[in-house]
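[1] Fold the following.
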Amino acid sequence: MTKEQARYQLADELGGIEILNARYQQQNFSRHSHEGYTIGVIESGAQQFYRTGGNHIAPQDSIILVNADEVHTGCSASEGGWSYQAMYPTPEQFEQLSQDLGIKQQGAPYFSQAVVQDSVVAGSLRATLALLANSNNRLQRESMVYASLSLLMTRHAKTRPTTTSTFNERNHLSLVKQFLDEQPQANVSLSELAKLVNLSPCYLVKQFVKRYGLPPHAYQIQARLRLAKQLLRQGNKQLDVALDCGFHDQSHFSRHFKRALGVSPGRYAKELAA
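    Below you'll find the model as predicted:
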């Protein structure tokens, strides 16, 4: 049986881009989200995943595209598992890239397709990821990042669809999300969040799920994991990170971390600690 393998690295380009090279057979990612986009190339096997309200199959050589903050899952769609390379640029990095390249668009790009078959872009992404993993040539590294991501945007970025919620609803939900993002460790209740934006608890949960794909308590876990990644990269101890981020204990923290990121907190810290 093939051992699960995942290696995270942090590239310096655009202020720091997380990259991943992984092979999984039994890994089953829970519903989770990232602050950055997921841009991956399937190297072998096939992956099944949920995104944008539906399930998708990504075969070998296809490109996976998940927008920032978009809820998704992941598991094998082939008997022998699957392997892939991925990078996780943030919306701010995409906006910076667009400005530097003179691309006229409002805000960060939106990728409507979850799986793309494009050998040109796949080849460019593979070359970029290989360079980031193996070369110290700063000029070449940065040039390849700009080239591959701009090519991806030019060929596959779309206009983000508009939502049917009112301005006040969007504003209220954004305030709740902002609170959870800025204070993920807070032991806040649903009633307190609802009172913050003058909505009923039941209505808040319904609308939050509709807009962000997760109920507030599940989104809070994702926000805690994002904070935990930062603290682990700074060299903090796992137990301290677990408690500082609001998890009950280290076991509870490790379980959620592994289900969302595919590696243990210890392994992640070892590979990315500053």
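[2] only C-alpha atoms for contact and neighbour calcs from this point on.
    Fine.
[3] by contact count, what packs against the strand or helix carrying His56?
    In the assignment (DSSP states H and E), His56 maps to strand 54-58. Packing partners of strand 54-58 (3 or more C-alpha pairs under 8 Å, 6 or more residues apart in numbering; DSSP states H and E): strand 47-51, strand 115-116.
[4] and those strands as JSON lines, adding mean neighbour count and distance to Arg31?
    Shown next, in JSON lines, are the helices and strands packed on strand 54-58 (neighbours: other C-alpha atoms under 10 Å; distance: least, C-alpha to C-alpha, whole Å):
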{"stretch": "strand 47-51", "mean neighbour count": "20", "distance to Arg31": "8"}
{"stretch": "strand 115-116", "mean neighbour count": "20", "distance to Arg31": "18"}
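[5] all helices for the stretch 151-274 of the chain, in order.
    For the stretch 151-274 of the chain, applying DSSP state H, counting those that start in this stretch gives helices covering 167-182, 190-196, 201-212, 216-233, 238-244, 250-261, 265-272.
[6] Just say helix, strand or coil for the residue nearest the centre of the chain.
    Geometric centre of the chain, nearest residue: His34, 2.6 Å, by C-alpha atoms, centre = their mean. At His34 the chain is in coil, as set by DSSP: H, G, I helix; E, B strand; the rest coil.
[7] go on, Pro89?
    Reduced to three states by three-state DSSP, Pro89 is coil.
[8] Find the nearest non-adjacent residue to it, please.
    Nearest non-adjacent residue to Pro89, counting by C-alpha to C-alpha, 6 or more residues apart in numbering: Gly36, 5.1 Å away.
[9] Could you pull up the residues touching the one you found?
    By C-alpha atoms under 8 Å, 6 or more residues apart in numbering, the contact list for Gly36 reads 67-69, 88-91.
[10] what does the helix or strand harbouring Ser150 contact?
    Using DSSP H and E, Ser150 sits in helix 138-156. Outside helix 138-156, the residues that touch it by C-alpha under 8 Å, 6+ apart are 13, 97-98, 101, 109, 111, 121, 124-125, 127-128, 131-132, 135.
[11] Just the ones of these in helices?
    Per DSSP state H, helices hold the following members of the contacts of helix 138-156: 97-98, 101, 121, 124-125, 127-128, 131-132.
[12] Tell me the one among these nearest to Lys270.
    Checking the ones in helices among the contacts of helix 138-156 against Lys270 by C-alpha to C-alpha gives Leu132 as the nearest, at 18.5 Å.
[13] quick one more, to check against the first:
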Amino acid sequence: MRKTPPCASVFRRDPELGFLEWRSSLIQGAPFGVHTHDTVSVAVVRGGSYALSCRGETREAGPGSAVFFPAEEPHSCNPLPGEAMDYRKYYLAPAWFEALRLELAGEPAAPPEGCIADDGAARPAVVCDPATAGAFAPLARALEGDAPAGEKLALLRVALRRLLRAPAYFLGEGEPAAEREAVSAVVRAISRDPAETIRLEELAEASGLTPSHLLRVFRRSRGLTPHAYQTQLRVNLAKRMLAEGAPIAQVALEAGFVDQSHLNRVFRRYMGATPRQYLLGARP
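    Okay, the predicted model is just below:
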């Protein structure tokens, strides 16, 4: 019987491309619960297939697929039973991505954007096009080699242009406007200071809903409770602090965790790696 390889993730950063982080991962089982990223993210599947859940919908993505998520979009993605998923994921600073998107939208005779809905909002989307996914291969080779920063940037722009031009399947269409605004109000309240403890009653007041109604609406829209969403934002905060060189113990306290052990458990559940593994896998 063929033995399935263990899970492994390697994170990379480049000081000349401060708006970008990327990782290579081989994942089996179901290590990821519902989570978010504070960045725009693009996952390119190289091998295996996985089930992607977002906005109340589940869809499979296999080799040759590229999956796009706006920042702060809750989702889960785990390999199908018995499979190991081999993929690369690129994390982009939202401000940098938006500037690039607006620039590309202004190009003469620009075709419709694949991952941008008709209302101009970035939406979670799946692009099942091997040519689009393949556009990220030269970028990966440049990032993992010694290519000049200008070459890496040019290849990134080419790959993203291809992604934004490709036909895409949007996940979770049709969310009621009133519920969307209530959820947005709660997201804004939590995002102001993720490390601060905020009670459900306070969030309900901000949303204009009762606590029980808010829990139902928020879970239906975001796939997790307000508390779990705040935990994810704390993980994102911890990740930024670690990348900036803060000690792990300090990160645990300032990001709202009880202690370093608590941070380790939660960080691994959301990131697929401990804080120390995240640091060791990041190239200066």
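[14] And stretch 179-189 of structure 1, what's buried?
    179-181, 183-185 (16 or more other C-alpha atoms under 10 Å).
[15] now, among those residues, which is nearest to Arg224 of structure 1?
    Nearest to Arg224 of structure 1 among the buried residues of stretch 179-189 of structure 1 is Pro184, at 5.2 Å by C-alpha to C-alpha.
[16] what about the closest one, distance to Ser62 of structure 1?
    35 Å (C-alpha to C-alpha, to the nearest Å).
[17] now swap in Gln178 of structure 1 and tell me
    When distance is defined by C-alpha to C-alpha, Gln178 of structure 1 is 34 Å away from Ser62 of structure 1.
[18] and the two? which has more neighbours close in?
    Per other C-alpha atoms under 10 Å, whichever of Gln178 of structure 1 and Ser62 has more neighbours is Ser62, with 23 against 12.
[19] The more buried one matches what in structure 2?
    Structural alignment (TM-score structural alignment) places Ser62 of structure 1 against Ser65 in structure 2.
[20] so who does that match touch?
    44-45, 126-130, 132-133.
[21] if I look at the aligned partner of Lys229 of structure 1 in structure 2, how far off is Met271 of structure 2?
    If you follow Lys229 of structure 1 across to structure 2 using TM-score structural alignment, you land on Lys239. Distance of Lys239 of structure 2 to Met271 of structure 2, computed by C-alpha to C-alpha: 9 Å.
[22] again with Arg199 of structure 2
    26 Å.
[23] Neighbours of Ile221 of structure 1, how many?
    21.
[24] How about the contacts made by it?
    Contacts of Ile221 of structure 1 by C-alpha under 8 Å, 6+ apart are 184, 256.
[25] hang on, the earlier thing: which residues of structure 2 does the helix holding Ser150 of structure 1 align to?
    Going by TM-score structural alignment: helix 138-156 of structure 1 matches residues 149-167.
[26] again, but for stretch 199-212 of structure 1
    Counting by TM-score structural alignment, stretch 199-212 of structure 1 corresponds to residues 209-222.
[27] re earlier: dump the contacts of helix 138-156 of structure 1 to a markdown table, plus distance to Arg160 of structure 1 and neighbour count.
    Output for these, formatted as a markdown table (distance: C-alpha to C-alpha, whole Å; neighbours: other C-alpha atoms under 10 Å):
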| residue | distance to Arg160 of structure 1 | neighbour count |
| --- | --- | --- |
| Glu13 | 26 | 17 |
| Leu97 | 18 | 18 |
| Ser98 | 16 | 21 |
| Leu101 | 20 | 12 |
| Pro109 | 8 | 22 |
| Phe111 | 8 | 20 |
| Val121 | 21 | 23 |
| Ser124 | 25 | 17 |
| Leu125 | 23 | 26 |
| Ala127 | 28 | 15 |
| Thr128 | 26 | 22 |
| Leu131 | 31 | 18 |
| Leu132 | 29 | 24 |
| Ser135 | 35 | 10 |
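[28] May I ask which two of these are separated the most?
    Largest pairwise distance in those, by C-alpha to C-alpha, is 29.0 Å, between Phe111 and Ser135.
[29] just wondering, since we're on Gly145 of structure 2, how far is it from Ala154 of structure 2?
    15 Å.
[30] cool, Pro194 of structure 2 as well?
    35 Å.
[31] One more: Ala246 of structure 2?
    For Ala246 of structure 2, the distance to Ala154 of structure 2 - C-alpha to C-alpha - is 32 Å.
[32] Look at these two and report which has more neighbours.
    Ala246 (14 against 11).
[33] Quick check: the gap between that one and Glu254 of structure 2.
    Look at Ala246 of structure 2 and Glu254 of structure 2: by C-alpha to C-alpha, they are 10 Å apart.
[34] Cys7 of structure 2 too?
    Per C-alpha to C-alpha, Cys7 of structure 2 is found 29 Å from Glu254 of structure 2.
[35] Glu21 of structure 2 too?
    Separation of Glu21 of structure 2 from Glu254 of structure 2 (C-alpha to C-alpha) stands at 23 Å.
[36] Out of these two, name the residue with the larger neighbour count.
    Regarding Glu21 of structure 2 and Glu254, a neighbour count based on other C-alpha under 10 Å identifies Glu21 as having more, with 19 against 16.
[37] Let me know the secondary structure of whichever residue in structure 1 pairs up with the more buried one.
    Under the alignment (TM-score structural alignment), Glu21 of structure 2 pairs with Glu18 in structure 1. Three-state call for Glu18 of structure 1 (three-state DSSP): strand.
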